[in-house]
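Asks: Make a model of this:
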Amino acid sequence: MQTFTLDPRLAADTLPVARMPSSELRLMNDRRWPWLILVPAQGGLEELFDLPAAAQAALNDDTMRVAQVLKRITGAQKINVGALGNIVRQLHVHVVARSEGDAGWPGPVWGHGKAEPYDARDLQAMTARLRGAMGAAS
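Replies: Alright, predicted model coming up:
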């Protein structure tokens, strides 16, 4: 098994939030959408089917937990979940809170405009809120 190393683009575009049972939970540094990324903590993965069945189930459990928490704390109308990997090959799962009237509604978030990074205060508040909600969901 290869050593886990976070893809440089994911490292540049996201911020650490928490360690989940199967993956790292990271926040996309774009305040236009509450957007989380789950990255399985194993090296050499590109596709969901690269994971053994038990690890697939664990990643799915983490994804559903994150999606439920994100919907609850944001009041989003829709949670989008996807594992595209067309630009960043390393296996990662996007969990994005969407609401009618958001910056890209109803289109996809990918490639829509320019990212608007969190300021330090809002970033701290968002990560604290996520960590608190994830702890409460345990």
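Asks: can we go C-alpha only for contacts and neighbour counts from here?
Replies: Fine.
Asks: got the contact list for Glu116?
Replies: Glu116 is in contact with 29-32, counting by CA atoms under 8 Å, 6 or more residues apart in numbering.
Asks: Who are the contact partners of Val96?
Replies: Counting by CA under 8 Å, 6+ apart, Val96 has contacts 33-36, 67, 79-81.
Asks: Mind giving me the PyMOL command for buried ones among those?
Replies: Provided next is the PyMOL selection string for whichever of the contacts of Val96 are buried by 16 or more other CA atoms under 10 Å:
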select buried, resi 33+34+35+36+67+79+81
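Asks: In CSV: the contacts of Val96, plus distance to Phe4.
Replies: Listed next are those as CSV, based on distance: CA to CA, whole Å:
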residue, distance to Phe4
Trp33, 27
Pro34, 26
Trp35, 22
Leu36, 19
Ala67, 24
Ile79, 28
Asn80, 26
Val81, 23
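Asks: Out of the contacts of Val96, which comes closest to Arg129?
Replies: Comparing the contacts of Val96 against Arg129 with CA to CA places Pro34 closest, at 11.6 Å.
Asks: Proceed likewise with the subsequent sequence, for comparison:
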Amino acid sequence: MSTPAPPPTAFALDRRLDADTLPVGDLALSSVHLMDDARFPWLILVPRRPGLVEITDLDEADAQALMAEIRVASRVLLEVARPDKVNVGALGNIVSQLHVHVLARFASDPAWPGPAWGHGARIPYPPHAAPALLERLRAAFAAA
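Replies: Below you'll find the predicted structure:
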């Protein structure tokens, strides 16, 4: 019988999240990333704690901090994108590393009113659009 690998000792962003997102910056607990999908303004919060899979893996203080950061990210998206609705979810079915999706939704988006997860193929931001959106997001987080 094999022995399970020990949990990681340092935080590292899952390679799939790293490949599919653009870095926005860091909050007290979470690393914030923009999903590189021009169809939906979509933030990913990743608590910088190694080995976490579920929200319930967080200790009480970190769980409270994550909820506060979800609220901040939601307000940032409401300000920057002016969506009809903000969806929040922590699925982890494909990427097991604990991460929370904060997703701006519009009645006109291609997945409305259904879930955006798994709807069609991701469309990366054009090279001119990503830097401008990242700048607006960073300014909104700085002011939050």
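Asks: Give me the TM-score for these two chains.
Replies: Between these two chains, after superposing, the TM-score reads 0.97 (TM-score structural alignment, normalised by the length of structure 1); 137 aligned residues with a CA RMSD of 0.9 Å.
Asks: Tell me the spacing between the equivalent of Phe4 of structure 1 over in structure 2 and Ser31 of structure 2.
Replies: Per TM-score structural alignment, the equivalent position to Phe4 of structure 1 in structure 2 is Phe11. According to CA to CA, to the nearest Å, Phe11 of structure 2 stands 10 Å off from Ser31 of structure 2.
Asks: cool, and Ala129 of structure 2?
Replies: 21 Å.
Asks: same check, this time on Leu43 of structure 2
Replies: 10 Å.
Asks: Need the residue closest to the centroid of structure 1.
Replies: Nearest residue to the geometric centre of structure 1 (CA atoms, centre = their mean): Ile37, 1.7 Å.
Asks: I figured that one was touching Val95, is that so?
Replies: Yes: because the distance of 6.1 Å satisfies CA atoms under 8 Å, Ile37 of structure 1 is recorded as touching Val95.
Asks: residue boundaries of the helices in structure 1?
Replies: 8-13, 53-74, 120-137 (DSSP state H).
Asks: Could you export these to JSON lines, including columns for distance to Trp110 of structure 1?
Replies: JSON lines is the format used below for these (distance: least, CA to CA, whole Å):
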{"stretch": "helix 8-13", "distance to Trp110 of structure 1": "13"}
{"stretch": "helix 53-74", "distance to Trp110 of structure 1": "18"}
{"stretch": "helix 120-137", "distance to Trp110 of structure 1": "21"}
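Asks: among those helices, which is the most enclosed?
Replies: Comparing the helices of structure 1 by mean neighbour count (mean count of other CA atoms under 10 Å), helix 53-74 comes out on top with a mean of 16.
Asks: Please work out which residues of structure 2 line up with it.
Replies: Using TM-score structural alignment, helix 53-74 of structure 1 pairs with 60-81 in structure 2.
Asks: so how far does the matching stretch sit from its counterpart in structure 1?
Replies: With mean CA distance after the TM-score superposition for structure 1, stretch 60-81 of structure 2 departs from structure 1 by a mean of 0.7 Å once superposed.
Asks: roughly how far is stretch 23-37 of structure 2 from the heart of the chain?
Replies: 6 Å (CA atoms, centre = their mean, to the nearest Å).
Asks: And for stretch 77-94 of structure 1?
Replies: Stretch 77-94 of structure 1 has its C-alpha centroid displaced from the chain centroid by 8 Å (CA atoms, centre = their mean).
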